[in-house]
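> Fold the following and give me the result.
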Amino acid sequence: MGRSTVFAQGLVALATLSAASPVPISITSSKRAATNSTGSISWGPCSDQFPSNLTCATYTVPLDWSDPNGNETIELGMVRAEAKDKDNRIGYLFVNPGGPGGQATSLLASLAQEPDRLDSRILDRFDIVGLDPRGVGISTPVQCDPAAFNKRVAYFPETQDQFDDLVAYNKGLAESCRAKTGRLIDFVDTISAVKDHEAVRKALGDEKISLLGLSYGTQLFSQYAELFPDNIRALVLDGNLQHSQSESSNLLIESNTYETTLKQFFSWCANASEDECPLSGQDVQAKYESVLAKATKSPIPASGCNNTDCRSDVTSEDLRFNLQGYLISTGSWSSLAQALIKADDGDATLVSQAQGLAVGDAYEDSSLYAGTAIACQDWDHASTSLADVQAKATLGSSLSPLTGGACQSYKIQTSCIGWPAPLSNPTKRVTYKGDTKILMAQSTYDPSTSYAWGVGLHAEIGPDRSVFLTRRGSGHTSYLLGGNTTAAINTYLLDLTLPDPGTVLES
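This next block holds a predicted model:
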């Protein structure tokens, strides 16, 4: 689902930023005096962790939106790329890169450092806002014990002892999160984040906004559209996540799209030039299966890792989970081939580095911690026994034999067994009754958010209220690739012109 590590792979593929400061930014009173104030939000200089061409702001909201006048509050942090052509400014464009746990501030910071990745007209005419959802980034973050998070457990338990260890790990991590984070751990569901975005919209002047949601961002903004349909000027959902499927359906759909895209990689690499793929002309699937067999027999050492930023060896389970992240961007496929070559030779460092570990940085680690916390409040996880989990493993291995059903949906469902926070945003269909037509983009071979989810969400929203745009190709999401799909999305954002229903583009 493009969520972070495993719960933030989508974010990793879209943008990375080395955060220099581990603490949420704040604007001092002296800086506030010189800021340009809009509504009740004042934009001012950011901390050194962000490019100087961005401005930053904070905004206070209730911890619990069911008690909006309560004494408990949290702080939302956001960055802005201000419209360059103020005379022709369209309005605010909110972006979310996915996750859950993905940092909108990190995405916008990356784009600010590489402005050529966006159409100049988008930069000219929109105030682009990256608002970190509650629990994430420079908003009040979810914090946990890194050692508790990094502890290794088997997500595919074969014995009762292994299952008991998994549940104990989940509970121990949750206890550390509650001790460090407080009551916020119970209020990081997507509906709360939706209401945060609406509060910020009103504080920025109460104008209609445009929204661009990638991966999990499609869930965030489709649920925004359901609750606040009249406040949207334009809405793009790219790499769609369908929040209405059953647990078993999600496992089937996501593990299948992961495995299908892995096969696309095998075919591409075998037929690519040697400059493009170091396994050119070879049986790439056989190379993968060789590595998997070796990791199954005994963990493969990762000589470049020391268990602080990546694990010192790689199990077959690690391999199957971690390769999903490599498939996010086709630009990483050559590196994936190199990772398989080295692992087959006995060094799985590159495979291990694809799995994020907590490093003790509040900004960076919040994506990992919040990813788990949000997912456990948003997605059903009814398994309570070893037999339940083994049935899911059998489903995966039967229908996705190369990857054995390892995928982000599976890890969420097993990571949340024993999680104490309530399931406050359970799976359900999206009901949208707004007049603004939504543009939905989906690639045919997306390793995280399946084409099936895109078609399903389109049916929920309705063909009379949305247009479904297909990119025939591989990779997770389409907007930042710069092809014809990007151009179609930009045309819609700029002047609300939609492609014809059923349009299929090749880039």
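
> CA atoms for contacts and neighbours, from now on please.
Will do.

> Contact partners for the closest residue to L252 other than its chain neighbours?
Spatially, and ignoring its direct neighbours in sequence, L252 is nearest to G396 (6.8 Å; CA to CA, 6 or more residues apart in numbering). By CA atoms under 8 Å, 6 or more residues apart in numbering, the contact list for G396 reads L251, L252, S255, T403, G404, G405, A406.

> Could you list which of those residues belong to strands?
Among the contacts of G396, no residue falls in strands (DSSP state E).

> Columns neighbour count and distance to R471 on top of those, output as JSON lines?
Below are those laid out as JSON lines (neighbours: other CA atoms under 10 Å; distance: CA to CA, whole Å):
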{"residue": "L251", "neighbour count": "25", "distance to R471": "23"}
{"residue": "L252", "neighbour count": "20", "distance to R471": "22"}
{"residue": "S255", "neighbour count": "32", "distance to R471": "20"}
{"residue": "T403", "neighbour count": "24", "distance to R471": "25"}
{"residue": "G404", "neighbour count": "21", "distance to R471": "27"}
{"residue": "G405", "neighbour count": "30", "distance to R471": "25"}
{"residue": "A406", "neighbour count": "29", "distance to R471": "25"}
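
> Throw those residues into CSV and include distance to T5, thanks.
Shown next, in CSV, are the contacts of G396 (distance: CA to CA, whole Å):
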residue, distance to T5
L251, 18
L252, 20
S255, 16
T403, 17
G404, 19
G405, 17
A406, 13
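
> Would you mind measuring from the residue nearest to L252 to N240?
22 Å (CA to CA, to the nearest Å).

> go on, F187?
F187 is 24 Å from N240, by CA to CA.

> With neighbour numbers in mind, choose between the two.
Per other CA atoms under 10 Å, whichever of F187 and N240 has more neighbours is N240, with 34 against 21.

> Excluding residues flanking it in the chain, which one is nearest that one?
G454 (4.9 Å).

> Summarise which helices and strands the helix or strand encompassing that neighbour is packed against.
Element membership for G454 (DSSP states H and E) is helix 451-461. If contacts are counted by 3 or more CA pairs under 8 Å, 6 or more residues apart in numbering; DSSP states H and E, helix 451-461 sits against helix 247-271, strand 438-445, strand 466-474.

> one more to line up against the first:
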Amino acid sequence: MLWQSASVGCQGEHFGDKNGDGVNKFRTVTGLAVAAFVAAACTGTPNSKAAPSPSPKGIARYYAQHVSWHDCGGGFQCGTLHMPLDYAHPDAQRITMSVIRLPAEGQRKGSLLINPGGPGGSGVEFVREGARQFGADLRKNFDLVGFDPRGVNQTKPVVRCLTSRELDRFFATDTSPDTPAEVNDLVKVSKGWADDCKTRIPSLLPYVGTINAAKDMDVLRAALGDQGMTYYGASYGTYLGAYYADLFPKHVRAMVLDGAIDPKLSGDAVNIEQAKGFDTAVHAFAADCVKANDCPLGNGSVHQALTRLQRFFAQTDKKPLKNGLGDGRVVDESLVELGVASALYNKQTWPILRLALKSGMEQGDGTTLLRLGDLLVERNKDGSYSNQSEANMAVNCVDKPYSRSLGAWKDQAAKAKKAAPLFGQFVVWGTLPCGYWPVQSHEQPRPLHAQGSKPIVVVGTTRDPATPYRWAQALASQLNSGVLLSLDGDGHTAYLQGNPCISSAVDRYLISTATPKKNTMCH
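Here you go, the predicted model:
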């Protein structure tokens, strides 16, 4: 199970292996790849706070809301808004969205809505922890606004299906099954996840998808008093933003989609392309590692290094590593792969990954790899989890159709293993709960054009592990007003990686709507 997220850099919390090698905690808010959910387009009224027309009776009162802000520490203000659970029946059950803002420090132009990815990533936590990493001029001109999408974190009701112990078991389940018994174990935990969601949150499940989240964003825009949407979306947030632009093209003022997803891809294609993206990223890590004196993969060729890493994965399938955390978890191949994948999100973490692999390969200690993986899935030190993974699965499983045939999943896993030997099976089997999900889409993925929208800037990183660069190229070409901005680099997403070329182009566009030159490549 892999995620798409915005990496917000180092936060200064230290942890280490048993030898005391300190590493910085890096914050990620993450989510699985998502393809398109087809829905009828909804035409918005240009530069208007009013509800889109035509719209069901009862929607207007949601558009008439205002956020009642209160101080919530650190210079931030917090509030809530109501949204209909089902936009077709707005007078029935409603949800309560949690929002946060860092007010503009100068002459305010409006609000910049921010989504960090996922699905399942908390925009409230992302803005609270990372808002000041956005450009200074941007912060002078805009309130930075984060929101928890429906089902996520503080927004109520929340997607909660599994206990912490059940999540531990899911992540540790062998995703490189060699026997029928191992396949059956994957089926058991995956079907169990789907069944538990059906039992615990049956009324919420049909309505957590991207189409409703995009409609919520327009209600939020109106409540903030903005005539046009100014938006930064990372990873899954690019799909959410593109879907919003497709629904409400005349409401877009400026939109940056960083670490883009190709909405026209099927679920199978998304899995295989994402797995190839992680294999590309680990290839780049290995090329860097073999130049270092402390590289546990040796100092030979990149091919030799990757062969050694693949052999290490296989060895941990047979003989798990030690766990120094004392929580009883077995550091098997799946958790080792999770730890490696986590470190690929940000190049700053590569030295930590070298230390983690050295500890695992030379001392049989998987503690640091385990902690890296915990960061990615937001597992806390006390063993509890945020609801990121559960919301992630719920959104993805209703956003696109998945096969109900176990044979089809086996075929896809075999195809993925051939295309991406290191991460292929890991990615595919991690999405198996969607094969048993009680609510599924019968629509097919499609390109999103946002016809009539003002220019939208799509940002891609050439060796992005979670959202391959070709996805950014595809989305920019699909959008009628898409402008591609690229970073020749490593890691997931580009804007918050500190590259001056990317940062200045994005800030200038969001402030003035002046787009960068098409196909600009930053280095």
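
> Can you calculate the TM-score here?
Aligned and superposed, the two chains score 0.84 in TM-score terms (TM-score structural alignment, normalised by the length of structure 1); 463 aligned residues with a CA RMSD of 2.8 Å.

> quick one on the thing from earlier: quick check, the residue nearest to N240 of structure 1 in contact with Q442.
Yes. Assessed by CA atoms under 8 Å, G454 of structure 1 is found in contact with Q442 at 6.3 Å.

> list residues touching both of these two?
G239, N240.

> Neighbour count: the two, which is higher?
Q442 (32 against 26).

> That one pairs with which position in structure 2?
Mapped onto structure 2 by TM-score structural alignment, Q442 of structure 1 lines up with G460.

> And A234 of structure 1, by the same measure?
In structure 2, A234 of structure 1 lands on A254 (TM-score structural alignment).

> Also V136 of structure 1?
Match for V136 of structure 1 (TM-score structural alignment): V152.

> you'd agree its match is up against E125?
No. Contact criterion CA under 8 Å: V152 of structure 2 and E125 do not qualify, at 10.9 Å.

> So between these two, which is more surrounded?
The residue with more neighbours, out of V152 of structure 2 and E125, is V152; 30 against 19, by other CA under 10 Å.

> Contacts only, for the more buried one.
V152 of structure 2 makes contact with G120, G121, S122, V158, V159, N387, Q388, A391 under the criterion CA under 8 Å, 6+ apart.

> What distance do you get for S386 of structure 2 to D374 of structure 2?
From S386 of structure 2 across to D374 of structure 2, the span is 11 Å (CA to CA).

> between the two, who's got more neighbours?
Legend: neighbour count by other CA under 10 Å for S386 of structure 2 and D374, higher for D374 (21 against 18).

> Tell me which helix or strand comes right after the helix or strand containing that one.
Assigned by DSSP H and E, D374 of structure 2 belongs to helix 367-377. Going down the chain from helix 367-377 of structure 2, the next helix or strand is helix 388-399, by DSSP H and E.

> what range in structure 1 does that next one sit on?
Under TM-score structural alignment, helix 388-399 of structure 2 corresponds to residues 367-378 of structure 1.

> For the stretch 101-250 of structure 1, which segments count as helices?
Taking DSSP state H, counting those that start in this stretch as the test, the helices found in the stretch 101-250 of structure 1 are 104-113, 120-125, 146-150, 160-181, 190-203, 216-227, 247-271.

> want to try TSV for these, with distance to V95 of structure 1 as columns?
Below are the helices of the stretch 101-250 of structure 1 laid out as TSV (distance: least, CA to CA, whole Å):
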stretch	distance to V95 of structure 1
helix 104-113	7
helix 120-125	12
helix 146-150	28
helix 160-181	26
helix 190-203	11
helix 216-227	8
helix 247-271	24
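
> Out of these, flag the one nearest D378 of structure 1.
Proximity to D378 of structure 1 (CA to CA) singles out helix 190-203 among those, at 6.9 Å.

> The closest one: which residues count as buried?
By 16 or more other CA atoms under 10 Å, the buried positions in helix 190-203 of structure 1 come out as 190-198, 200-203.

> Pull up the aligned stretch in structure 2 for that helix.
Taking TM-score structural alignment, helix 190-203 of structure 1 hits residues 210-223 over in structure 2.

> Name the residues contacting each of S386 and D374 of structure 2.
N380.

> got a list of what I374 of structure 1 touches?
P100, G101, V188, D189, T190.

> Which residue is the nearest non-sequential neighbour of E337 of structure 2?
Using CA to CA, 6+ apart, the nearest residue to E337 of structure 2 is F313, at 7.2 Å.

> looking at it, the one you found is touching E333, isn't it?
Yes. Using CA under 8 Å, F313 of structure 2 is in contact with E333, at 5.5 Å.

> Pick out whichever of these two has more residues nearby.
More neighbours surround E333 than the other of F313 of structure 2 and E333, with 25 against 22 (other CA under 10 Å).

> Now do the contacts for that one.
So E333 of structure 2 contacts D174, F313, A314, Q315, T316, D317, P320 (CA under 8 Å, 6+ apart).

> out of these, which are buried?
Here, 16+ other CA under 10 Å leaves D174, F313, T316, D317, P320 buried among the contacts of E333 of structure 2.

> quick revisit: which residue in structure 1 lines up with the residue nearest to E337 of structure 2?
Aligned partner of F313 of structure 2 by TM-score structural alignment: L292.

> And K517 of structure 2, by the same measure?
Aligned partner of K517 of structure 2 by TM-score structural alignment: D500.
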